[in-house]
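Chemist: Whatever this is, show me its structure:
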Amino acid sequence: MSTRTLTPGRILRLSILSFGALIFLAPYIFMISTAGKEQSEIFSSSLSLIPQQWSYVQNFTKALTRVSMTRLLLNGVIVCGLIFLLQVLIAIPCAYAMAKLKFRAARAMMVLVMLGLLVPIHATALPIYVAFDRMALLNSYFALVAPFTISVFGIFLFLQFFRAMPDDLIHAARLDGMSELGIIGRVIVPNAWPAITAFAIFSVVAHWNDLYWPLIVVSNQAYATPPLGLLYFRAAEAGDDYGALMAATLIITFPLVAAFLAAQKRFVEGITMTGLKG
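Modeler: Below is the predicted model of the structure:
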């Protein structure tokens, strides 16, 4: 058993995976290290991951007092939560209709979904901004949420997942007298939690880290999302205090890391099932 575990091939695979994990974790390790250093040590000629004089308390205190971190995190939760909820409410019925219902426009809708995956937010940012400005909707949660309520990626992801669901299950629900909305709510959604969890990770991470759109539509710090608030922190308050800046960055990224670790099993399951059954 131990001989099989220590085979050269297995050691090589573990070494490659460990090296890859170290590369991906390197920025986070650097943030943790810098968040505990004084300003003079950060700009010293010697590079050391372990701080010579631990300043975590001072740096985290600056991060929490110089910027309303609670407000930033609350805004991030509100914006990401509303976006994800609306995306799921729209994407699941659309994907179900395209996967399980027979109608002439199904192929055309599929083409539109694929084309929608090619259009970045940058291409539509200017006309959306002008429209929101004329309707006096800037500096609001509506301006942060509305452009992302329809997710073509979400529709495509759920479409691939729903295509693998047995048609007999849906036919049986129809024979029991369920409406199409009833089938979605009582049959489709309970069986689609792996895909929903996987999409939740993609959606929340993308919009929690989004700086481009909030930077355009928000000038009032009361509606600032975490990345935008971090920008205010860096430019207006912290200056060159990178220790406090890294501490603030750790506070902002921690919810994402915790959420991913909590939903890791469901996330992997959702991606695997969607890929295999598509």
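
Chemist: contacts, neighbours, all on C-alpha from now
Modeler: OK.

Chemist: So V119: helix, strand or coil?
Modeler: Judged by DSSP: H, G, I helix; E, B strand; the rest coil, the three-state class of V119 is coil.

Chemist: In contact with it: list those residues for me.
Modeler: Residues counted as contacts of V119 (C-alpha atoms under 8 Å, 6 or more residues apart in numbering): none.

Chemist: number of nearby residues for P27?
Modeler: Burial measure for P27: 11 neighbouring residues, criterion other C-alpha atoms under 10 Å.

Chemist: Let's see this one next, to set against the first:
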Amino acid sequence: MREQSRLTPGRVLRLALLILGAIIFLAPYIFMISTAGKAQDDIFTAALSLIPQQFRYLENFSKALAKVDMGRLLWNGVLVCALIFFFQVIVAIPCAYAMAKLRFRAARTMMALVMLGLLVPIHATALPLYVGFDKLSLLNSYTALVAPFTISVFAIFLFLQFFRAMPDDLINAARLDGMSELGIISRVIVPNAWPAVTAFAIFSVVAHWNDLYWPLIVISKPQYATPPLGLMNFRAAEAGDDYGALMAATIIITIPLVAAYLFAQKRFVEGITMTGLKG
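Modeler: The predicted model follows:
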């Protein structure tokens, strides 16, 4: 036990690299928390100091809550992310199961289409989608925010890798018991797929919670604004951006993501590990 606890040069190097990586990743959050407590004059100074000269946390957080309807922004973010995630999972699990466990001629073609779908960014389809929603009078609605993302090729790919690692004997035993394919999905696949579902949930929620590009295109009414879009209210061309209040608002909308990740951290790591296994 004592030999294992010794700090060898290799272990010291690994710890140093991990600490350096943690500092790099945490630096934006440290700067954000520091700026949220500074006055405007304290932010624009030649000397960079993480400790505010005058603690203005209460004032900046009060401005953030007064400037925008933070409750509405958070509710819109939760609703949009939850709907997107729900429909993504409903579509992706049967597709991934069929590609992983069923034998049919179009399996290779579907796999190629999934891989090609991973290469297509939302920016390439934004214009035709916008025109389509405009023709259907669906701009400024939750439908416009949710519908383009209900099918996720990344989710299909992730679940496909997970389902391939599941033993075929489990599926065959369910078929011998008289289960239909939908019954196998609902009673066998889904209960065993929670690690992969949790891992994908983190990816999906973070991506769509932080998305500014698409809401900026289809939403112009405040009642449908998502958290990143609501932060645009802190921009002022004439008076200048209120960075203290902006950073305070950013902290508020970041807290749910941090809390969700900490809550699901164990299953997230488990899901990422298991999706890398080969069946």
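
Chemist: which residue is nearest the centroid of the second structure?
Modeler: With distances taken as C-alpha atoms, centre = their mean, V206 lies nearest the centre of the second structure, 1.8 Å away.

Chemist: doesn't L257 make contact with it?
Modeler: Yes: between V206 of the second structure and L257 there is a contact at 6.8 Å, judged by C-alpha atoms under 8 Å.

Chemist: what residues are shared contacts of the two?
Modeler: Contacts common to V206 of the second structure and L257, judged by C-alpha under 8 Å, 6+ apart, are absent.

Chemist: Show the end-to-end separation of stretch 206-216 of the second structure, please.
Modeler: End-to-end distance of stretch 206-216 of the second structure (C-alpha to C-alpha, to the nearest Å): 17 Å.

Chemist: And it, how far out from the chain middle?
Modeler: Offset of stretch 206-216 of the second structure from its chain centre (C-alpha atoms, centre = their mean, to the nearest Å): 9 Å.

Chemist: give me the stretch of the first structure that it matches.
Modeler: Using TM-score structural alignment, stretch 206-216 of the second structure corresponds to residues 205-215 of the first structure.

Chemist: got the buried residues for the matching stretch?
Modeler: Neighbour counts over stretch 205-215 of the first structure (16 or more other C-alpha atoms under 10 Å) mark 205, 207-209, 211, 213-214 as buried.

Chemist: Can you give the contact residues for it?
Modeler: 76, 80, 125, 144, 224-228, 256.

Chemist: Next, format those as TSV and append neighbour count and distance to L49 of the first structure.
Modeler: Below are the contacts of stretch 205-215 of the first structure laid out as TSV (neighbours: other C-alpha atoms under 10 Å; distance: C-alpha to C-alpha, whole Å):
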residue	neighbour count	distance to L49 of the first structure
G76	22	30
C80	23	33
A125	15	41
L144	24	38
A224	28	32
T225	30	30
P226	29	26
P227	23	25
L228	22	28
L256	16	23
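
Chemist: Give me the subset of these lying in helices.
Modeler: Counting by DSSP state H, the contacts of stretch 205-215 of the first structure place 76, 80, 125, 144, 226-228, 256 in helices.

Chemist: Just the closest of the residues you listed to F153 of the first structure, please.
Modeler: C80 (15.9 Å; C-alpha to C-alpha).

Chemist: so the closest one touches I201, yeah?
Modeler: No: C80 of the first structure is beyond contact range of I201, at 10.6 Å (criterion: C-alpha under 8 Å).

Chemist: Please enumerate the helices of the stretch 151-279 of the second structure.
Modeler: When assigned using DSSP state H, counting those that start in this stretch, the helices of the stretch 151-279 of the second structure occupy the ranges 153-164, 168-176, 181-184, 190-192, 194-209, 213-218, 227-230, 243-274.

Chemist: nearest to A66 of the second structure, of those helices?
Modeler: helix 243-274 (9.9 Å).

Chemist: looking just at contacts, which helices and strands does that closest one meet?
Modeler: Packing partners of helix 243-274 of the second structure (3 or more C-alpha pairs under 8 Å, 6 or more residues apart in numbering; DSSP states H and E): helix 9-35, helix 57-67, helix 194-209.

Chemist: Thanks a lot, see you next time.
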